[in-house]
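K.L.:
Got a predicted structure here, sequence first:
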Amino acid sequence: MEYKNEKLKEEKVFKDPVHRYIHVRDKVIWDVIGAREFQRLRRIRQLGTTYLVFHGAEHSRFHHSLGVYEIVRRIIDDGFQGRPEWNDDERLLTLCAALLHDLGHGPFSHAFENVFDLDHEEFTQAILLGNTEVNEILSRVSEDFPQKVADVIGKTYPDKLVVSLISSQIDADRMDYLQRDAYFTGVSYGHFDMERILRVMRPKEEQAVVTYSGMHAVEDYIMSRYQMYWQVYFHPVSRSAEVILTKILHRAKYLNDTGYVFKHKPTHFSSFFDKTFLLEEYIALDEGVMTTYFQWWMTEEDTILADLSSRFINRKLFQYVDFNPATEYEKVLQLSELFREAGLDPEYYLVSDSSSDLPYDFYRPGEENERLPIFLEMPNGELSELSLQSNIVDAITGKRRTDHKLYFPEDVLLKGKDQNPLYRKILEMLNR
């Protein structure tokens, strides 16, 4: 039998807390799950530093990737198959893209990417096309199959319907992570009626759409996403942990570049510091490796690296205050100078951080990060953009919300304020 169409002798089933069961019958999918690059995702948390706020958030990108695969499998096998707008020849490609869409995430994901100026989608494509087990498995389907999967993930594949199932404003990726992250953080915000949405999804030439009768389920989904971003993903305490993590890496890079002699040399990081790392080194770096270094660095002679590492490992996080960069810029400059006078390096101990989200938007041609809108299929068969029919969605469409925080070591300031008048002055300014 041709490998592309080969089925397992017996269906494999993963027990899953969100979808109950994840079903695998395709030999290709089963083989990809067993590849070392995919197994690595067990060692990358889905929510980065959020476990330091919501203690249950220990789930991995392995969990999430299987969940996205299962949602796409259900959309295709239970909803799209047999409909004239759906080309069933794209089934395996779509399933592989769903399963592998997060393959290139680094440890602690976005914080790691920001420090080293990396893009996880580019590394996903590099793993798919490189000398890897995943590439070898996909190449058995056809010589160009790894490139097709990479094109779907890179949003350049010609069949836009396939791309929309993996990446759009209502895709399998979001439908899984909202529910999965809500489950593991213990919050109720991320729950919505996915069963209803899957029943009313329809394939069209450009993208998947939703019948008009399913509009209220989509409204619920969008509001769930809005709440999850501000209650979980942008939680200020999680952002504090991410600030410290980022500063640990910045400090280690600075020390490495200036010739500091580490007690525990950052062997696994050296090639990242000078941007000479190979794909194999990227794949070898996971959160267990990083955490081990942070534990070692707690005993370094450099007091900043030792302190930041200890804060992260022992959850002694920075406190925060709201601030407006447009009106309080001068205040931050004054605080920075006071920090320096007090012996606290503001580069590491006075950190501004901003979070911003656009919960839903319609198509704005030519703008950065163009968003394909959600379309409803009306009773007469015509398509209508969601915000034209929903008052709820219209109220938040195109409205970006941004939040700014200033992070600092309040514990140090409070402990030393009786001995150091500068500490008292800093606290007074921060609390105005």
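P.N.:
Happy to help now that I have it. If you're wondering where the values come from, they're calculated on a predicted model, not measured in any experiment.
K.L.:
switch to C-alpha atoms for all contacts and neighbour counts from now on
P.N.:
Fine.
K.L.:
Against residue 246, how distant is residue 283?
P.N.:
The span separating residue 283 from residue 246 equals 20 Å under the rule Cα to Cα, to the nearest Å.
K.L.:
cool, residue 164 as well?
P.N.:
Between residue 164 and residue 246 the computed distance is 33 Å (Cα to Cα).
K.L.:
got it, and residue 424?
P.N.:
Residue 424 sits at a distance of 27 Å from residue 246 (criterion: Cα to Cα).
K.L.:
Please compare the first structure with the one that follows:
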Amino acid sequence: MVKSNKLKIFNDPIYGFISIPNTLIFDLIAHPYFQRLRRISQMGLSYLVYPGAHHTRFHHALGSMHLMQKAIQVLRFKGVEITDEDSDGLLGAILLHDIGHGPFSHAMEHSIVEGLDHEHISLQFMKELNTRFNGSLTGAISIFTGTHTKKYLNQLVSSQLDMDRLDYLKRDSLYTGVAEGNTNAERLITMLNVVDGNLVVEEKGIYSVEKFLMARRFMYWQVYLHKTGVVAEQLLIRILKRARFLLEKQSELPASEPLLYFLKNQVKEEHFDPKILDIFSKLDDIDIMAALKEWQYHNDFILSELCKMIINRRLLHIKIKKEPISKDKFEIKIKKVKAKLKLSEDEASYFVFSGKLENKAYDRNNQNINILRKNGKIVDVAKLSDHLNLNALSKTVTKYYICYPKDAV
């Protein structure tokens, strides 16, 4: 048997060459659970708005790991204690932080498994891999769950200025072509330090932090919460809802075995055991798109129409308002759709629906971004900033939307 070279490199369009630091990381990347991320889109259905947004969770996980290697190097140079065991834990935690994402990421987060977010499923994957890799991910799990004694290790993986966010903003900006989202991740990393067990940014990096927070705000309104992307995601959620309804009525639906399993069974947190985890690991974007291509020809009008909307990008019309959608306006549109398409109230709700979008670029109440001043004092970035009013970015902005078929209304 020929031994493979486990210290390979990946060529990344953003950072250039990304090296694999050790054999454990190589073996994790090579595992089918992780390889599945090649088939999970990083940005769901955003490619319907930005044609270049076809990059995957696999890209993002490797990029985040690369930035973590840089952060470890910088912090060690500044005298911060990061042992080899800590380093392995950090790299394992950041590599696997998104492994629990289902098909089309956030659009499907609560549709496939009821009430379970991707973080919980990521943890289940990590625990299962820890068993298979003889406990070598124990440190990674303690960092990921925030139970490690060194708080700054968890903050590098999950905080308001972590390697996850630094990579996805830069990566999503590149692949969408939205230049406002571009951040100087390397510059921010060189400004990191640790004081009293917490991650801080040195004062000379404050403008880079401001740029990062502004970029995050732009990306949310311009990309992640783009109205066309919102419609597409909501349609996908309703397609799965309709498919479940039809299966309960004993209708036949062509789909892959893993997808049919989650459509026919209401899987909740308490049911999510290793057997179900293994079924989940076989589910990816291809299952969903293959199902949509088949279901567009189904004799159920609602399922067929919803699938055609996504396949052919003929989506519902969406209006976004600053105030909640009035009940009267909503009822008028429902009545028109019922009459035009000859549907019941419940059936019409697949085509007319409303909701709200929320965005907060910086949360002052949760894991603040702290600035280390030259005099040694630690100050929240929103208090210290004089270039931009970060207090405004700390407020939740809420917008309201209504979706409906324009030709029927």
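P.N.:
Ah, there it is. Just so you know, these numbers come straight off a predicted model, no measurement behind them.
K.L.:
still on that earlier bit, have a look at residue 424 and residue 246 of the first structure and say which one is more surrounded.
P.N.:
Here residue 424 of the first structure and residue 246 are compared on neighbour count by other Cα atoms under 10 Å; more neighbours surround residue 246, at 21 against 16.
K.L.:
Check whether the corresponding residue of the second structure for that one sits in a helix, strand or coil.
P.N.:
For residue 246 of the first structure, the equivalent position in the second structure is taken to be residue 237, counting by TM-score structural alignment. Three states are possible here, and by DSSP: H, G, I helix; E, B strand; the rest coil the one that applies to residue 237 of the second structure is helix.
K.L.:
Quick one: residues contacting residue 237 of the second structure.
P.N.:
Listed by Cα atoms under 8 Å, 6 or more residues apart in numbering, the contact set of residue 237 of the second structure reads 107-108, 111.
K.L.:
Same check on residue 17 of the first structure?
P.N.:
Not one residue lies near residue 17 of the first structure by Cα under 8 Å, 6+ apart.
K.L.:
quick one: the aligned residue in the second structure for it and residue 234 of the second structure, what's the gap?
P.N.:
Under the alignment (TM-score structural alignment), residue 17 of the first structure pairs with residue 13 of the second structure. Applying Cα to Cα, the value for residue 13 of the second structure to residue 234 of the second structure is 31 Å.
K.L.:
Repeat that for residue 401 of the second structure.
P.N.:
11 Å.
K.L.:
now residue 304 of the second structure
P.N.:
The spacing between residue 304 of the second structure and residue 234 of the second structure, counted by Cα to Cα, is 16 Å.
K.L.:
Not counting sequence-adjacent ones, nearest residue to the alignment partner in the second structure of residue 55 of the first structure?
P.N.:
Structural correspondence for residue 55 of the first structure with respect to the second structure (TM-score structural alignment): residue 51. Residue nearest to residue 51 of the second structure in three dimensions, not counting chain neighbours: residue 176, with 7.3 Å by Cα to Cα, 6 or more residues apart in numbering.
K.L.:
What residue in the first structure is paired with that neighbour?
P.N.:
Residue 176 of the second structure maps onto residue 185 in the first structure when the alignment is built from TM-score structural alignment.
K.L.:
Many thanks, I have nothing further to ask.
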